Every structure is written in C-alpha cells, then in structure tokens.
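A.B. asks: take a look and give me a structure for this.
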Amino acid sequence: MQFLLSPILAIIHRIFKQGDARSVKARRDSLKMLRNKGVSVILSFCFLPLFLSCFERVEYGIWVTILSLINWVGFFDIGLGQGLRNKLAESMAMKNYRLAKEYVSTTYVVVSLIFLSIICLFLILYPFLDWYKIVNAPNYLSQEINVVILIVFVATIFTFILRLLVFVLYGLQQPNVVSNIGLVTQIVTLGSVFIAIKWFQISSLVVFSLIMTLIPIVIYMIYTAYLYIVRYPFLMPKLNYVRKKHMHALVGIGLFFFLIQLANIILTQSNNLIISKVLGPEYVGEFHVAFQYLSVLTMFFYIVTTPYWSAVTDAYTQKNYDWIRKSVKDLKIVFRVVLVVAVIMNLLSQFVFRIWIGDKIHIRNITVILMSLYVLLQAYGNIYISIINGMSKIRFQFCVVLFSSILYLPLALFLTHKYELIGLLIAMIIIALGTNLWAPIQYRMLIKGKAFGIFDR
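C.D. replies: Below is the predicted model of the structure:
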C-alpha cells in the first residue's frame, strides 16, 4: 500500500506545496473551491428532481426564464464590481491600504445608488406590464407570475448590492471564501425548499420565490458583517472615504467589463427566453437540464481559473511575466483533463439522466454532444481570457464580444425557427468559435511585448 501511495502523495506535494508563494496559493484556493463546488454540484442535482416532484414542466421552464431575465439587471453596475476587483488587487500589491479603502467605499456608494434607482424605476413601470406574457406563461398562472416577478426582482436587486463582497474577496485573492458563501447559501436554500415541499406540501411559485431570493440576502449580510468587522476592518466602506476622482479609474476599466458582460448576457441569458418564445416553455427543460449537467465542466474550469485572475493582476503589476507563462501552461493541462471528462460524461449521459430526473424530461444525445462542444470552446477561451482580464487589456475583447452579440440574436432566432433546439445550439457554437479563439492570439502578443493599438488596451 505504501508503494502505491508514495507516488500519489509526491505528486500532491509537488502540485500544492512546491513553487513560489503566488502559485501555491492559487492552487490551494482552486482545491478548496473544487471541494466546495463538488458538494454544490451534488446539491444542485438534488434540487431539480425535488422541484419537478412539485411543479409541472411548464412551471419549471417559466421559473428558469424568469431567473434569466432578472439576472440581466445584475450587470447594470456598469462593471464597477469587476473594476473594483482589479483596482483593489493593484492597491493591495502596492500595500496602499488607504487607496484600497477608498476604492471599496466609492464602489459601494455608487453601485447602491444605481440599483436603488433601478428599483424605483421598476416599481413605476411594474403595474403597466403583463409580466406573464413576457415569459409566455399560460393565462391561469398570470396572477402568480406577476407576484413572483415583483418578489424576485426586488430581492435580487438587494442581492446584487450585497454581492460587491464577492469582488472585494476576489481582489483580496480570497476566492475560496466566495465559494464558501455559495455553498452555505445553497445548503440553506435547498434545506428550506425540501422542508417547504415535503413537510408543508407547498406548491406555490410565490412561496418558492421567497425562499430562493431572501435566503441569499441573509447569508450575504452575515458574511459582509464578518468581513468588514472581523477579517478586514481597514477596508470597511465609509462615506468620508468616497472619492469622486476614483470614478474615472473604476469606470474606465469597469465600463468595458460592463459592456462585455452586457454582450455576454445576450450570448447566454437570452437562450431560455428565445426557446420559451419560439418553441414554448416546455422546451426550456431539455436545454436547461443538458446545460446544468455539463455545467459541472464549466464550474470546474471556472474554479481553477478564478484564483489566477487577481493573481495575474498582482504578477503583472510586479512585471513577473515568467509566472504568467507558467500559469498558462498549467491551465492548458487542466483543459486536457476537462476534455477527457467531457467525453466520459457524454457516454454516461443517458444513464445519469435516468437516475437523476427519470422520465420527467427527455434529453437527446445530440443535445448533450452539441452542448459539450459549446462548453469546451468556452473553457479553452477562458484560459487566456482570465489572464487578459487580469492584465486589464480588454478593449479588443469588448469589440469581439460586441460584434458577436449583435450577430447572435438574428442567427439564433433563424436557426431556432428552422431546426428548433438543435439550431439554437449550433448558433451558440458558431458564436463561441468567434468569441474565444481570438484570446490566444492577443495573449501571445501581450506576453511577447508585441501588442499594439487596441490589442494593448
């Protein structure tokens, strides 16, 4: 047994204990996040059959569509969260803690004003719109859907304000704490939904939406208090640390992050709405289940790359380009692992679906295959995009994503009308080719010092 364990332990030691401090921290953070996400994936798989045991397929499709619509609003912080992430990492690398506190305070005040204004605007417009028609819900659900929209929108807006905590933690290179928050939120939410459905026999979308939106608010409030009172009191936001002069720096980079995120909304979050409007809410289930199944790969790769973003900002500020090159090599090895796992998941997909959701929703093999291609393209591009984002060289990325988002909607609508769900997936793959394969080229130009014009901005 010792003969077998020694080589394995040696590999683990080399990966997680050897190397420079920045690399070791990034790897350890990735490992902690993988542990949390592993549990999170299991919990998310438990959630779907629990929901389907209480609600019909149409109601499930409507719920997913509502969440997609609401999540659009979260990007109207003008990218200030992402801007804060990079600026905070730079300030901490220079050990300028006063500047860090000014960035944090300024961002909290500006984002709060933006989102509270959005709530006021929404409450003015709310009575004049038939929300159930927007999500293509049947008439018998009209009253319930209108109430659900009101609850989910207002609660989600407050969550977006509290989620600035996430960007602060990323800037502090504490992504493992972010994954802790997500795991705790999911455990409490799933437990509450289970009790509501199994013990109290609740089958109301209104009650369900209250549970799903209020619990995250409470969890974020607890973690926010802990972060600023116990862990990092020197960063606690205060009005007298708000600086108008920092708005240019935050909005300068943040605006491009915002526009990239807004374009990415069209490329990702619009899919459920397209399916619901063109094919009907009952078709959302097949797409969403296949996406959730393969999101294991997306989450895994996102977890691995997340610690590198702010670590790259730190390294780039200190002009440590050798570390950046080595990080890219490490991430390419991880991608090969993801590729192998994707093949295995395709081979086992129907077996997993039978155990997971039974015969509630039928997911075709072609749907899983095409979704896999899309996910792999996104993962490969993310190797380089996470590095480029850490360098804050994002203007060319903005141009590519903006052009892709303009092209995507007509292409997706045309192919969905013509080939139904398969057509939508083909449109996703076509656009993913354009939005991800440019990144390796720009990265090589940047790392060799040959980037010019928009490639270097």
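A.B. asks: every contact and neighbour count from this point should use C-alpha atoms.
C.D. replies: OK.
A.B. asks: helices or strands next to the helix or strand that contains Y384 in the packing?
C.D. replies: Y384 belongs to helix 365-391 when assigned by DSSP states H and E. The contact analysis (3 or more CA pairs under 8 Å, 6 or more residues apart in numbering; DSSP states H and E) places helix 365-391 against helix 284-317, helix 321-357, helix 395-436, helix 439-447.
A.B. asks: alongside the first, I'd like the structure of this one:
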Amino acid sequence: MLKGYINSLSEGNKERTTKVNFNIAVSFILRAVSIVVSFLTISFSLKLLDTNKYGVWLAISSTVSWISILDIGLANGLRNKIAEYLAVKNYEEAKIAVSSTYAILFIIVVPILLLFAVFLKFANWNSIFNTKLNERELLLTVATVFIGLLMQFFLKPISSILQGDQKIYKANLIQLLCNFIPLIPIICFSKYVRGSMFALAIAQTILPVFVLIVYTLVLFQTQYSRIKPSLKQVNLAKSKSLFGLSFAFFIVQIAGVFLYSTTELIITREFGGSDVTLFNLLFKYFSTTGLILSIILATYWSAFTNAFALNDFTWIRASIRKLVKIACLLLAVTLVQLLLVVPVFKLWVGDKIHVPFTLSVILVIYFSITLFTSVFSMVLNGMGKVKVQAIVSLITAILHIPVVLFFIRHFHWGLNSLVYASALWALIQVFVWRKEINSVLKLEEKAPEEELVNSELVFNTK
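C.D. replies: Got it, this is the predicted structure:
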C-alpha cells in the first residue's frame, strides 16, 4: 500500500526516483524505531552496569570494532557491483561476485580466530584498558565480543546485496531486529544480574548473529536464489574489478574505524571510564541528525551507482542539490538539539551525567560539518570514485592521535581536543570531496561528447 502511494507521488518520475522515495519512507519508520530501541538499550545498560564499568564496556566494544575493516572493503565493493550487475540483469557475474566475497571472508575469519585464541591467553586486559576489574569476567567479555562481531562480520554481505538491489528498507529491518532482540534480555539482566559485562556482551554481540543466519538462509533460498553463493562459482581472477574497488573502500573504512575506536581508548587512558560514558552519550545524542541523513543517503548510494552506469548526469546533479538542501535543514535541527541538551539528558539518564556546555557547542559544529561531508562522500561512493577519499582519509587517520595528544597535553583542552581534531579533518574533507565530484562529473560528461564528435568525423570521412 505504501509503495503504491509513493508511486502516485512520483508519477512521471523515473523508476529510480520511485525506489529511492519508497526506501526513504519505509527506512525512516524502521530507523526511528531502531533509534528508540538503541536509546532504551543504553538506558537499561546503565542500570546493569555503573558509569565506570559501562565506559570500559564501550572501550572494549569500540576497540574490537576494528574487525569490521578486515573485509578489505568487500562489503561496499560488493554493494556497488551488485547494483551494476542487477541493473543489466547479469546474474552470472553477480553470483561470481557473491561467491568470491564469501570465500575471501572465510579465508580471513579462520586465521584471525586462531590468532586471537592464542593472544587471548597471554594478554593483560586490565592493563590494556587501564582498569582493575575481575580478570576472568574481563577475559570472557572480550572473547564474547570478539567472536560475536567476527561472526557478524562474516554474515554481513546479505545486507550489502539488499542495498545494492535498492532494497535498503529490508537491510534496515535486519538491523532493527539485531538491535531489538538483545534489548529483552538486557532488561532482565538489569534486574537480576547487575554488574555483569559478560551478560551484556552475550546479549549485544551473540544474539544478532542468529538473526543474520536466518535472514541469509531465507533470502538465498527465495528472492536471491539466482545469485546464491557456490564453491563452483568462486573466481578471484574474474573478480578483479570487485577487489580493486573494495581495496579503495578498505582504506576509507580502516581510517574511519581507526578514528572511532581510538577515540574512546584515548579517553579511557587519559581521563578515565566515566568520561568515556559522558563523551559517548553526548556523541550519540548529537549524531541523531546524522542518522536521519544516513537513512536518506543509504537509499541514494546504489541509485547513484545505477545513474552513473547509465550516464544519467542530469539526475545525479539534481539529486546532489536536493541532498545539500536536506543537510541544511538538518543543520537547523542540530542547533535545536543544543538548546534542549540539558533537559533531554535529565529525562534520559537522570542526574548521573553533567553536560558541559562548551563540549556540546563544539560537537554541534563538528556534526554540522559532517552532514555535508556525508553527502559528498556518499556521492563518490555511489559513483565508485574512492581513490581521493582513500588518500585523504589515510593521511587524517595517521595524524589524528598525535594531533589529539598535542591538544590534550600542550593546550590542555581536555575532551574538547578530540572534537577539535575531528572537526578539522571533516572540514578538509568537505572541500576535497566537493572538488572531486565536480572533476569526475565534468570528465564523464565530456567523454560521451568526444565519442559523438569522433563518430561524426568517421562518418564524414567515409
């Protein structure tokens, strides 16, 4: 019914725009529920653990999140290739890409798991996270988080396939279930097993694995049976274009995960676990506008891939202008968030957290810049032009820790130091990404014209 209504709104538009509108409408509903579930999970997790222990939990989960980069960008590369192959109904190449992706992920997962099993026994986790917690509980928590995220990492191509097929709403439904199912046991744990990080780790990292397994099996038996992975279809030689694109995505991805995971580790070591909780909650609060934008951008990614493959540059330029206007509207929402930050935090977590005004203002500036960074980055991702992104992201990742520590130890800016550095990188990226988009579009628009002129010259000569 909703799809029919969206179609009526988009009457006269192309099929691509209709798909984008439908995905946005359904995804907003699913992601809105997902955000509510996420905030409830944080609230009950804080009842399960105290602020210091919750800060350590955040440091563990964010540090182990580097697992997501081990796919060397295959998830994003697969997403783009699936969009290209399905657009021209090339199911054979799509099947090869899917099969090769799962094969590579399996080859990565097995040795990593074995290496971690050896490292787990000899590592001093209290020293790594600068804590004095129960050694056994800390070890079990780290092991559970690692195994759970590693399994999720292996199973995530199903979401990339849905995204490439412009069925973003189905990928969001999977994410919603992965967020919602852990909430039920967390509520129970907050009443009966308070203080257990291990219980929280089981709920948040192991339960989502079962959701992904069920969805993967069902989808490959039904609507994606034609591209179901097969050992016979694993062909790394024929998948060179997939891996070339994937490696560029990998560089961007590793830089992003590095910045995210080191942030909470730096705070833990420099300021303590309680400040990790403060920073994380403020970051989540102000990132909600970015989440809203990401719902819209996620639906456009594969649509840009489709449009670029078909040389529909008029649609691309019009869509970029539309997305920039949306980013401007969300910037105004971020300013409203700043005005409401204190009452919202009192309602959300009570008097446990004191909200520093200066840190809130700096975070607003940072997230306002990232709204536009996200738009331009997604356009380049959709067009498969990731080389410049990879270079700039790698440079900023290398500079991040030295710059943050310099701000902390020489200027004594405290937690603000992390946001100052991140805002600087985001500002640089806005200008570089925008310039790269203009260069790519001018070059691609010029190419068909040159081909037409050359064909006319050949015709006239004959």
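A.B. asks: buried residues of stretch 16-32 of the second structure, list them for me.
C.D. replies: For stretch 16-32 of the second structure, the neighbour count (16 or more other CA atoms under 10 Å) marks 16-28, 30-32 as buried.
A.B. asks: now, which of the residues you listed sits nearest L173 of the second structure?
C.D. replies: Checking these against L173 of the second structure with CA to CA, the nearest one is L30 at 6.3 Å.
A.B. asks: aligned partner of the closest one in the first structure?
C.D. replies: By TM-score structural alignment, L30 of the second structure lines up with N36 in the first structure.
A.B. asks: next up, the contacts around its match.
C.D. replies: S179, N180, L183 (CA atoms under 8 Å, 6 or more residues apart in numbering).
A.B. asks: about what we covered before: for L273 of the first structure, find the nearest of the helices and strands packed on helix 365-391 of the first structure.
C.D. replies: With CA to CA as the criterion, L273 of the first structure lies closest to helix 284-317 of these, at 8.5 Å.
A.B. asks: what does the closest one correspond to over in the second structure?
C.D. replies: Counting by TM-score structural alignment, helix 284-317 of the first structure corresponds to 276-309 in the second structure.
A.B. asks: swap in stretch 179-187 of the first structure?
C.D. replies: The alignment of stretch 179-187 of the first structure onto the second structure (TM-score structural alignment) spans residues 172-180.
A.B. asks: once aligned, what mean separation remains between the matching stretch and the first structure?
C.D. replies: In the superposition with the first structure, the average deviation recorded for stretch 172-180 of the second structure is 1.0 Å (mean CA distance after the TM-score superposition for the first structure).
A.B. asks: ditto for stretch 335-345 of the second structure
C.D. replies: Stretch 335-345 of the second structure: mean distance to aligned residues in the first structure after superposition is 0.6 Å, counting by mean CA distance after the TM-score superposition for the first structure.
A.B. asks: where does that stretch end up in the first structure?
C.D. replies: Taking TM-score structural alignment, stretch 335-345 of the second structure hits residues 343-353 over in the first structure.
A.B. asks: name the residues that touch that stretch?
C.D. replies: Taking CA under 8 Å, 6+ apart as the rule, stretch 343-353 of the first structure contacts L294, I363, N365, V368, I369, S372.
A.B. asks: picking that back up, show me how far the match of helix 284-317 of the first structure is from its chain's centre.
C.D. replies: Mean C-alpha position of stretch 276-309 of the second structure versus that of the full chain (CA atoms, centre = their mean, to the nearest Å) differs by 8 Å.
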